[in-house]
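Enquirer: This is a predicted model, with the sequence first.
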Amino acid sequence: MALPSQITVKELDPTFAEMAAVSFRLAGDGVELTPRERILLNLTADVCEQILGMPYELHVRAALDVGLDADDLRELLRFISYDSGYPAALAALERLAEVEREHGLPGPTGQSHQVNANGTGSPLPSAMRAEVRALDPGLADYMDLQSRIRAGMSRISVRERAFATMTVDVLYQTLQESFRAHVGRALGAGATPDEVRAAVRATAPFGMTRTWRALNVLDALLAEREEQERQEAGVA
């Protein structure tokens, strides 16, 4: 049995299929994002929105087509679970396993990272940790744990992870502290402002008005960062 394809969508409604195809194509158009990055963002959106039917199966198929494998997909779900929420990621993990079984796809090999659950400290920036600890020590401990147990992940790049968490922010409209941190992570991983903008714009097929709001916030963040760099260059 084959995975769903665009032909399947056309069978449901050819006009809708055309509308969706041109919309996704335009939102992901351009050279700023790689095909791999675009499909990772689509899968992240599926988790956040709990779109685990045909769209999710189409995105799993597209992920395999661009070279992602079952281990990569599981690392993505493990990584975003702290932002998407563990229940949402678990539902997507269960559905992924079903898709693999139903369609005879290669399953995971078990390659993973070591979970440092009993350690101490955190790779989070010290200023962020201090800010959260002043707000609520219990939440700070939880955030430390979440960052620490992901420290060994390597199948999904830092840039890809930053774009994925930005996608969660756009869809959940958490456009304050976490969005600022995730945009900073993407820029710190070498992404350009245009590439960061493209990652936000890629969320438009999942809800254009949320993308619109996020781009307004992003503009302000980028302008603030540019002004700060200009001031630092002037001092230097």
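Expert: On my side now, so go ahead.
Enquirer: contacts and neighbour counts: CA atoms only from here.
Expert: Noted.
Enquirer: where's the longest helix along the chain relative to the chain centroid, distance-wise?
Expert: Of all the segments of type helix in the chain, defined by DSSP state H, the longest one is helix 208-235. The chain centroid and the centroid of helix 208-235 are separated by 20 Å under C-alpha atoms, centre = their mean, to the nearest Å.
Enquirer: One more: stretch 161-175?
Expert: 6 Å.
Enquirer: Please work out which residues outside the host helix or strand of residue 138 touch it.
Expert: Secondary structure assigned from DSSP states H and E places residue 138 in helix 137-148. With C-alpha atoms under 8 Å, 6 or more residues apart in numbering as the contact definition, helix 137-148 has outside contacts at 82, 115-117, 119-124, 129, 132-133.
Enquirer: Comparison target, given below:
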Amino acid sequence: MTQLAGADALAALDPVFAQLAVGAGYHLWGLPHLTMREKAFICLTADLCHPHLDLPLAMHVQMATANDVEPEAIRELYRHLAPYVGYPIVVPAFQRLTELGLPDAQDTDPVAPVPPAGALARAVHAIQHLDPGLATFTEDQFAQRWARPHLRVRERALACLVVDICYQTLGPSLQLHAELAETDGATEDTFRDLIRGVAEFGLTRAWAAAEALLPSSGAADRCR
């Protein structure tokens, strides 16, 4: 990979910070157990979570398209994430994508809901015991998203894990999305690289996620 998108703009703000930020960017983009699309989706998802809709989003859109992530996949990512980060956040994000020159949506067909099955259905059942109305809304949101085109289930689940890490929802939500990612080929190495990548957007959050998601083989040594 050549120079990261936006490096010159960062250097104009502060050269020392730019050196640090570019190093963090190369670390993320060099992770071996994630696809280039998945690395782009980490960045684009984190931009929604904080939200970073100015220079960071512009940089990440540029990096995504430079690595052959099609514009419709970026749009689909943000459609998918709307209930996870909040619909209002996605409105200015789409406005920003338009300002950045992202082509108009190609997929304009009505959404055809697909009733959730497997882990998604079990999650709805668990929420039903907490609040039936929330379960109904959750089931409807799941039905409108997880079977749509343009993104793999693994890509959708990894993006949701980024939300879990950024928002520190490290219980049932994290476990659900990890299970969904595993059904589409994610491994422990995938999760390790995901957490390492998200560390750029909050080291302490990544640390907490590693404690929640990864095998803690060193726990005994830490207690000695």
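Expert: Thanks, I have the structure now. None of these values were measured; they are calculated from a predicted model.
Enquirer: Any idea what the TM-score is?
Expert: After superposition, the two chains reach a TM-score (TM-score structural alignment, normalised by the length of the second structure) of 0.87; 212 aligned residues with a C-alpha RMSD of 2.0 Å.
Enquirer: Just the buried ones from the contacts of helix 137-148 of the first structure?
Expert: Of the members of those, the ones counted as buried by neighbours, 16 or more other C-alpha atoms under 10 Å, are 82, 122, 129.
Enquirer: need the helices for the first structure, in chain order.
Expert: For the first structure, the helices defined by DSSP H cover 6-12, 14-27, 35-49, 54-65, 70-84, 86-103, 126-135, 137-148, 158-172, 177-188, 193-201, 208-235.
Enquirer: can I get those helices in JSON lines with distance to residue 109 of the first structure?
Expert: Shown next, in JSON lines, are the helices of the first structure (distance: least, C-alpha to C-alpha, whole Å):
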{"stretch": "helix 6-12", "distance to residue 109 of the first structure": "29"}
{"stretch": "helix 14-27", "distance to residue 109 of the first structure": "32"}
{"stretch": "helix 35-49", "distance to residue 109 of the first structure": "20"}
{"stretch": "helix 54-65", "distance to residue 109 of the first structure": "15"}
{"stretch": "helix 70-84", "distance to residue 109 of the first structure": "7"}
{"stretch": "helix 86-103", "distance to residue 109 of the first structure": "13"}
{"stretch": "helix 126-135", "distance to residue 109 of the first structure": "35"}
{"stretch": "helix 137-148", "distance to residue 109 of the first structure": "23"}
{"stretch": "helix 158-172", "distance to residue 109 of the first structure": "22"}
{"stretch": "helix 177-188", "distance to residue 109 of the first structure": "29"}
{"stretch": "helix 193-201", "distance to residue 109 of the first structure": "30"}
{"stretch": "helix 208-235", "distance to residue 109 of the first structure": "36"}
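Enquirer: Of the contacts of helix 137-148 of the first structure, just say which sits nearest to residue 165 of the first structure.
Expert: Set against residue 165 of the first structure, the nearest of the contacts of helix 137-148 of the first structure by C-alpha to C-alpha is residue 82 (9.6 Å).
Enquirer: Tell me how many other residues crowd the closest residue to residue 27 of the first structure other than its chain neighbours.
Expert: Closest residue to residue 27 of the first structure apart from its sequence neighbours, by C-alpha to C-alpha, 6 or more residues apart in numbering: residue 202 at 5.0 Å. Using other C-alpha atoms under 10 Å, residue 202 of the first structure has 23 other residues around it.
Enquirer: List the residues that contact the residue nearest to the spatial centre of the second structure.
Expert: Geometric centre of the second structure, nearest residue: residue 159, 2.5 Å, by C-alpha atoms, centre = their mean. Residues near residue 159 of the second structure by C-alpha under 8 Å, 6+ apart: 41, 42, 45, 81.
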